[in-house]
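Undergrad: I'd like to go over a predicted model; first the sequence, then the structure.
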Amino acid sequence: MKFTEYISRVNPGENVLIEHTSLSDYPLLSYLIGETYGWKRIILVDIIDSSLPLLRWMHLSNIHIPEDITRFKVGGISDWGNVVLEVNPHNDPGIFLSRFSRALRENYLESYSRGVEAITVVMNPERLIPIHNNRPSFIMTLAALPTVFLGDIKRRAFYFVNIDMTHKRYRALLEEAFTRILKIHDDGRITVLKSPSLNEEGTELDPL
């Protein structure tokens, strides 16, 4: 089964965890999500410029994406895209996570009012954990955030997490809560680790 065919089966309200390493082809999958659902539906949550490796890969691969993608900027210095929210991750987590959550809700409602279901792509939230000194309370709060939107039919979400960098507890909490888990291997294979359809678990997907 192709990756694009598989993600088209993801139901509204689901959270999909995509585990990758620093060497795996995760930029390709992020591009395929945009191509599958349409870039105008994408809300890119860019954690500390995690999108820049994707942009470099696309540029070197001669792949072009729209310049006005809706972008939530969580730290970092780049200003590309249509930045509709900018928050400072160094602030009190209760402040910036609350602003972030509220802005997501507003964007979901605005999209849904136009008859469009939002597709949220969150790039590397694990980068926030060292900023807050690996505090267990912050890890729990950060991991709980996506569960607030679980079941919200106005959106579907894809979280990219670098397992070379992430805190073990954070990864475990996400794996427990998310409806689907995909793992991108360094050799290009994509494995379904978790799915609402048990017969899909263990399935390998072709990226193209």
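TA: Received it, and whenever you're ready, just let me know what you need.

Undergrad: C-alpha only now, for contacts and for neighbours.
TA: Noted.

Undergrad: residues making contact with stretch 130-141?
TA: With CA atoms under 8 Å, 6 or more residues apart in numbering as the contact definition, stretch 130-141 has outside contacts at 89-90, 93, 129, 167, 169-170, 173.

Undergrad: now a PyMOL select for only the buried ones of the residues you listed.
TA: The buried residues among the contacts of stretch 130-141 can be selected in PyMOL (16 or more other CA atoms under 10 Å) with this line:
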select buried, resi 89+93+129+167+170
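
Undergrad: closest to F72 out of the contacts of stretch 130-141?
TA: Distance to F72, by CA to CA, is smallest for P89 among these, at 12.0 Å.

Undergrad: shouldn't the closest one be within a strand?
TA: No: looking at P89 with DSSP: H, G, I helix; E, B strand; the rest coil, it is coil, so not inside a strand.

Undergrad: now do the strands in the chain.
TA: 15-20, 42-47, 70-74, 82-87, 118-123, 155-162, 180-184, 190-194, 204-205 (DSSP state E).

Undergrad: could these go into TSV alongside mean neighbour count?
TA: Supplementary listing: the strands of the chain in TSV, determined by neighbours: other CA atoms under 10 Å:
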stretch	mean neighbour count
strand 15-20	24
strand 42-47	23
strand 70-74	23
strand 82-87	15
strand 118-123	23
strand 155-162	24
strand 180-184	22
strand 190-194	21
strand 204-205	19
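
Undergrad: alright, now check it against this:
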Amino acid sequence: MITREEILSFRPGEIIVVEYTSKSQAPLVFSEILKAFGSENMLVLDIVDIGFTFKKALEIAGIEPDEIHSVHVIKIGGKINWGDVLAQFDVYSDPRVFIEKTENLIKERAPKKRGIVTFGTERVPIIHKDARRVGLYLVNCAAERLGNPFTTIFYFINRDIAERPFLGLMEDLATRVVMISEEGVRVIKSIQE
């Protein structure tokens, strides 16, 4: 498992892609990230309730961190509220609309959050007709966050669902790629030695 110390060694400005499989223990890594940063320093972008499924898995396992109840959450699609919901946006409309609204809210309400965790990004291209174009747009939006002097950004991406070109673009953009599989957690790309 990845430790809090390792998580805190990730620098502001980095984008970390956390790839996981459907059978892995990815919620445990999210729990460690949340504990490392603290809810007051975190923002979660929950696309189509994927973050909620992580929260629920931790609850069922009896290891749900206290921070999960007060973390700021922006809901994009989905139906289930959790944490301290700042806003809800429709994922099924033009992706540029909800992405622009989300970005504006981040700039307004959370400009200096130390950590941002995004769940479900890989599902957005699947929902829309022009999947590759939408995927490229999402990667370009992520690229704008690279180098933010205050924030470390984590994208949890399910490799079993993500389209390969989208995943490759996100890996290319990332300063680090962490792989969570049934065998454990390992860093497969890093800007550090």
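TA: Yes, it's here. All values derive from a computational prediction rather than experimental measurement.

Undergrad: about what we covered before: and the contacts of stretch 130-141 of structure 1, which of them are in helices?
TA: Of these, the ones assigned to helices by DSSP state H are 93, 129, 169-170, 173.

Undergrad: tabulate these in a markdown table, adding columns for distance to S137 of structure 1.
TA: Converted to a markdown table, these look like this (distance: CA to CA, whole Å):
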| residue | distance to S137 of structure 1 |
| --- | --- |
| P93 | 10 |
| I129 | 10 |
| R169 | 11 |
| Y170 | 11 |
| L173 | 13 |
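
Undergrad: which position in structure 2 aligns with F178 of structure 1?
TA: Structural alignment (TM-score structural alignment) places F178 of structure 1 against A174 in structure 2.

Undergrad: ok, and the closest non-adjacent residue to V91 of structure 2?
TA: The shortest distance from V91 of structure 2 to any non-neighbouring residue, by CA to CA, 6 or more residues apart in numbering, is to G77 (4.8 Å).

Undergrad: and the aligned partner of the one you found in structure 1, how many residues sit next to it?
TA: By TM-score structural alignment, G77 of structure 2 lines up with G75 in structure 1. A count of neighbours around G75 of structure 1, defined by other CA atoms under 10 Å, yields 17.

Undergrad: isn't G75 of structure 1 right next to N91, touching?
TA: No: when contacts are counted by CA atoms under 8 Å, G75 of structure 1 is not listed as touching N91 (10.4 Å).

Undergrad: okay, and the common contacts of the two?
TA: Joint contacts of G75 of structure 1 and N91 (CA under 8 Å, 6+ apart) do not exist.

Undergrad: residues contacting I60 of structure 2?
TA: By CA under 8 Å, 6+ apart, I60 of structure 2 has no neighbours at all.

Undergrad: ignore what I typed, I meant I7 of structure 1.
TA: I33.

Undergrad: distance of it from T36 of structure 1?
TA: 8 Å (CA to CA, to the nearest Å).

Undergrad: what do you get for R105 of structure 1?
TA: 23 Å.

Undergrad: what of I131 of structure 1?
TA: Taking CA to CA, one finds I131 of structure 1 at 34 Å from T36 of structure 1.

Undergrad: ok, how many other residues are close to P53 of structure 1?
TA: 12.

Undergrad: swap that for F149 of structure 1, sorry
TA: For F149 of structure 1, the count of nearby residues is 19 (other CA under 10 Å).

Undergrad: surely it meets G13?
TA: Yes: applying CA under 8 Å, one finds F149 of structure 1 in contact with G13, separated by 7.2 Å.

Undergrad: anything in contact with each of the two?
TA: Shared contacts of F149 of structure 1 and G13 (CA under 8 Å, 6+ apart): none.

Undergrad: and stretch 136-153 of structure 1, which stretch of structure 2?
TA: Alignment of stretch 136-153 of structure 1 against structure 2: residues 132-149, by TM-score structural alignment.

Undergrad: list the buried residues for that stretch?
TA: For stretch 132-149 of structure 2, burial by neighbour count (16+ other CA under 10 Å) applies to 134-139, 142, 145-148.

Undergrad: those in helices, which ones?
TA: Short answer: the buried residues of stretch 132-149 of structure 2 in helices (DSSP H) are 134-139, 142, 145.

Undergrad: hmm, which two among those residues are most spread apart?
TA: V134 and R145 (17.4 Å).

Undergrad: please report how far the match of F178 of structure 1 lies from T152 of structure 2.
TA: To T152 of structure 2, A174 of structure 2 is 11 Å away according to CA to CA.

Undergrad: again, but for R132 of structure 2
TA: The spacing between R132 of structure 2 and T152 of structure 2, counted by CA to CA, is 26 Å.

Undergrad: so what's S190 of structure 2 closest to, chain neighbours aside?
TA: R176 (4.3 Å).
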